[in-house]
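Engineer: model the structure of this input:
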Amino acid sequence: MEQFIEKLMYRSRWLLAPIYLGLSLSLIALG
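Structural biologist: Predicted structure coming up:
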């Protein structure tokens, strides 16, 4: 079960990384 969660976290990290990058860039641009 732990391995499954670790794999899920690892994959979701790659999926969410571009989204977080875009959000942080837009925050910097607005700020």
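Engineer: alpha carbons only for contacts and neighbour counts from here, please
Structural biologist: Will do.
Engineer: how many neighbours does R13 have?
Structural biologist: R13 has 13 neighbouring residues, counting by other C-alpha atoms under 10 Å.
Engineer: which helix or strand contains it?
Structural biologist: Using DSSP states H and E, R13 sits in helix 2-30.
Engineer: Proceed likewise with the subsequent sequence, for comparison:
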Amino acid sequence: MSIESGLLVGAVIVIALYVLAALVFPERFS
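Structural biologist: Prediction:
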């Protein structure tokens, strides 16, 4: 796996976790 692929996968995971947190804890992101 190249460095670019690793960064892309990491970015996707971070975005997915942020969206999940926003759905689970909406009062923190309002």
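Engineer: give the buried residues for the helix holding R13 of structure 1.
Structural biologist: Using 16 or more other C-alpha atoms under 10 Å as the test for burial, helix 2-30 of structure 1 gives no buried residues.
Engineer: that one: how far from the chain's middle?
Structural biologist: 0 Å (C-alpha atoms, centre = their mean, to the nearest Å).
Engineer: again, but for stretch 23-31 of structure 1
Structural biologist: 16 Å.
Engineer: trace L30 of structure 1 over to structure 2, please.
Structural biologist: Taking TM-score structural alignment, the alignment pairs L30 of structure 1 with L23 from structure 2.
Engineer: do you know how far that match is from L17 of structure 2?
Structural biologist: Separation of L23 of structure 2 from L17 of structure 2 (C-alpha to C-alpha, to the nearest Å): 10 Å.
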